[in-house]
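J.: Sequence and computational prediction follow.
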Amino acid sequence: MDHNINSLKPFNIQDGDVVQSWQKWKQIFNNYMIAMQFDTCSDERKIAILLHSMGEQCLDIYNSFSEKEKSTYILVLKSFDDYFIPKKNLAIERHKFFTLKQESDSLDTFLTKLKKQASVCEFGQLKDSLIRDMFICNMDKTNNHIREKLLTENDVDLYKLVTIYKSLELSFNSTSYLSQEIPVATLRSSRTTAHSHSKQLSTSQNGLKQQQAVPFNNNNTANFDNNKKCTRCGQYHRFKCPAKSVKCKRCHKIGHYYNLCRTPINNIEYDEMDSSLNSGPGLFTL
């Protein structure tokens, strides 16, 4: 088998976060050892592959180790861990864990943060149960429905916890979406109302066209509205006005009743005077 041991990038000790970089690089290196089947080699060869892969700067660090620290592959890795990972204050790390809150994070992100912080707190067998308890206690109040459900469950491990809260999140989001949809009955009612309004508007427009098609004159049917009295006969009618051929006894004009005459009084007196003069025995002459 062709083993290419130059495929890994050297470890950069100048990286800003050297602790995280070392832990990530070591994980990649372990996977590489397994993939290339170097994990079954002797300790001497494993150490040689490790030092070759880490680069020249890390070789200087290795040379500072004691003979005991160089004796086995496991001890060499531990020595590098001690070098790159400073001694932690356990009380501070646990304080960080117990004060973590969800705030604006998603539940997935919050759980990941709890797991990551718990990994440096040395909780031992209590690790998973403390992660579960902190997750339930410190999730945001907007997730109270999830908290209440989890508190009623027995023997909730991390796998069951994830299953429950993801199921509740999906159900809650679906319910919220459906509550925003317009009910079918309301939609049908809206359509019926719109259709009725359109029909009324069409009928009104047709009626207006019919009225406009009938010209107004003194001898024809008077302008009318089904809801208003005729101004010539004082009645409600749709077709021919009964006062159409009636002569008014006041102004002597045809087309309206006497009591609905609108001819000014002065015009009436003048007409009567003019009529009496014209019907006299003769004209006065000088």
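T.: Nice, I can see it.
J.: C-alpha only now, for contacts and for neighbours.
T.: OK.
J.: Check which element follows the longest helix seen in the chain along the chain.
T.: Using DSSP state H, we find that the single longest helix of the chain is helix 184-213. Using DSSP states H and E, the helix or strand that directly follows helix 184-213 along the chain is helix 265-278.
J.: Quick check: the gap between residue 27 and residue 65.
T.: Distance, residue 27 to residue 65, by Cα to Cα, to the nearest Å: 22 Å.
J.: tell me the centre residue of the protein?
T.: residue 177 (8.8 Å; Cα atoms, centre = their mean).
J.: which SS state does that residue fall under?
T.: When classified by DSSP: H, G, I helix; E, B strand; the rest coil, residue 177 comes out as helix.
J.: Next: residue 156.
T.: Under three-state DSSP, residue 156 comes out as coil.
J.: ok, now how distant is it from residue 85?
T.: 34 Å.
J.: before we move on, what about residue 71?
T.: 21 Å.
J.: Over to residue 57?
T.: Taken as Cα to Cα, the span from residue 57 to residue 85 is 17 Å.
J.: what do you get for residue 54?
T.: For residue 54 relative to residue 85 (Cα to Cα), the value is 16 Å.
J.: and what of residue 92?
T.: 16 Å.
J.: For burial, what's the neighbour tally of residue 148?
T.: Counted with other Cα atoms under 10 Å, residues neighbouring residue 148 total 11.
J.: same question, residue 212
T.: So residue 212, with other Cα under 10 Å, has 11 neighbours.
J.: ok, now how distant is it from residue 205?
T.: Residue 212 is 11 Å from residue 205, by Cα to Cα.
J.: Tell me which stretches of the stretch 1-150 of the chain form helices.
T.: Here the stretch 1-150 of the chain has its helices, by DSSP state H, counting those that start in this stretch, at 18-35, 43-54, 56-63, 73-84, 90-98, 107-118, 127-137, 144-152.
J.: For the third one, buried residues please.
T.: For helix 56-63, the neighbour count (16 or more other Cα atoms under 10 Å) marks 58, 62 as buried.
J.: Determine the set of other helices and strands touching that helix.
T.: Using 3 or more Cα pairs under 8 Å, 6 or more residues apart in numbering; DSSP states H and E as the contact criterion, no helix or strand is in contact with helix 56-63.
J.: let's bring in a second one:
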Amino acid sequence: MAPQIEREREREREREINKWNDARLKALLIHSLGNEGQRIFRTLGPADKYRDCVALLTGHFAAPQSVIVRRIIFRQRRQRPGESVHQYVTDLRCLASVCKFEHLEDEFIRDQLAEHAADHKLRERLLLSPDDTTLSKAVEMAFQLESAALLASRLTATGPPPSLSTPPT
């Protein structure tokens, strides 16, 4: 199905839901919890309004993570095969934003890139770079290596260039 048709259907569903009253939204939410979810919901306390129900459920199921846990998640993040440097650094920035690294955030992201980038050539170059290498310089280096590798693979995929000594067929 075409994406624009699906988006229009989603907008129509949203317009329909916006017409529902609070009691109907609350009933739909509670129904969608299933038996176990409803059992848990009943133990959370009274909630007359839909928003109150959402707040109770969010408070129960979305337990806050400690900074230690968030930093472990950040440090365990490795660049996945096929993931671009841009995607990887963007995800690292998102993870780092909740780690309270403060003024060291860019350095930690740079170090993570040096340690867990998928390209061993990039890791080597970053490990050999001076200590004052900024994150933006490291990312620039990564983009250059990524672009060069992509170009090299395209050149290799098209086959050898025609030889001057070989007559055309």
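T.: Structure received. Remember, predicted model here, so these are calculated numbers, not experimental data.
J.: ok, back up a step: who are the contact partners of the residue nearest to the centre of the first structure?
T.: If you count contacts by Cα atoms under 8 Å, 6 or more residues apart in numbering, residue 177 of the first structure has none.
J.: still on that earlier bit, what about residue 54 and residue 85 of the first structure, which has more around it?
T.: Neighbour comparison, residue 54 of the first structure and residue 85: the larger count goes to residue 54, with 20 against 14 (by other Cα under 10 Å).
J.: so what's the residue mapped onto the more buried one from the second structure up against?
T.: Applying TM-score structural alignment, one finds that residue 54 of the first structure aligns to residue 33 in the second structure. Residue 33 of the second structure makes contact with no residue under the criterion Cα under 8 Å, 6+ apart.
J.: any idea how far residue 22 of the second structure is from residue 33 of the second structure?
T.: 17 Å.
J.: Over to residue 105 of the second structure?
T.: Distance check for residue 105 of the second structure against residue 22 of the second structure: by Cα to Cα, it reads 43 Å.
J.: So which of the two has more stuff around it?
T.: Shown here are residue 105 of the second structure and residue 22; by other Cα under 10 Å, residue 105 has more neighbours (17 against 14).
J.: pretty sure the more buried one contacts residue 96?
T.: Yes. The criterion here is Cα atoms under 8 Å, and residue 105 of the second structure meets it with residue 96 at 6.6 Å.
J.: Going by neighbour count, list what's buried in stretch 99-118 of the first structure.
T.: By neighbour count on 16+ other Cα under 10 Å, the buried set for stretch 99-118 of the first structure is 100, 101, 102, 107, 110, 111, 113, 114, 115, 117, 118.
J.: Identify the residue of the second structure aligned to the last one.
T.: In the second structure, the position corresponding to residue 118 of the first structure is occupied by residue 95, as judged by TM-score structural alignment.
J.: which non-adjacent residue is nearest its match?
T.: residue 74 (5.7 Å; Cα to Cα, 6 or more residues apart in numbering).
J.: quick one: that neighbour from residue 63 of the second structure, how far?
T.: For residue 74 of the second structure relative to residue 63 of the second structure (Cα to Cα), the value is 18 Å.
J.: who's more crowded, these two?
T.: A count of neighbours by other Cα under 10 Å puts residue 74 above the other of residue 74 of the second structure and residue 63, at 22 against 8.
J.: Give the equivalent position in the first structure for the more buried one.
T.: Aligned partner of residue 74 of the second structure by TM-score structural alignment: residue 97.
J.: now its match: how far from residue 117 of the first structure?
T.: 6 Å.
J.: again with residue 195 of the first structure
T.: Taken as Cα to Cα, the span from residue 195 of the first structure to residue 117 of the first structure is 64 Å.
J.: before we move on, what about residue 266 of the first structure?
T.: For residue 266 of the first structure, the distance to residue 117 of the first structure - Cα to Cα - is 107 Å.
J.: what's the answer for residue 111 of the first structure, then?
T.: For residue 111 of the first structure relative to residue 117 of the first structure (Cα to Cα), the value is 10 Å.
J.: on that earlier part again, isn't the residue nearest to residue 95 of the second structure right up against residue 94?
T.: No. Using Cα under 8 Å as the test, residue 74 of the second structure is too far from residue 94 to be in contact (9.3 Å).
J.: show me what contacts the nearest residue to residue 118 of the second structure once chain neighbours are set aside?
T.: Spatially, and ignoring its direct neighbours in sequence, residue 118 of the second structure is nearest to residue 79 (5.4 Å; Cα to Cα, 6+ apart). Neighbouring residues of residue 79 of the second structure by Cα under 8 Å, 6+ apart: 85, 88, 116, 117, 118.
J.: go again using 6 Å as the cut-off
T.: Counting by Cα atoms under 6 Å, 6 or more residues apart in numbering, residue 79 of the second structure makes contact with 88, 117, 118.
J.: swap in residue 162 of the second structure?
T.: Contacts of residue 162 of the second structure (Cα under 6 Å, 6+ apart): none.
J.: how much space between it and residue 102 of the second structure?
T.: Distance from residue 162 of the second structure to residue 102 of the second structure, by Cα to Cα: 56 Å.
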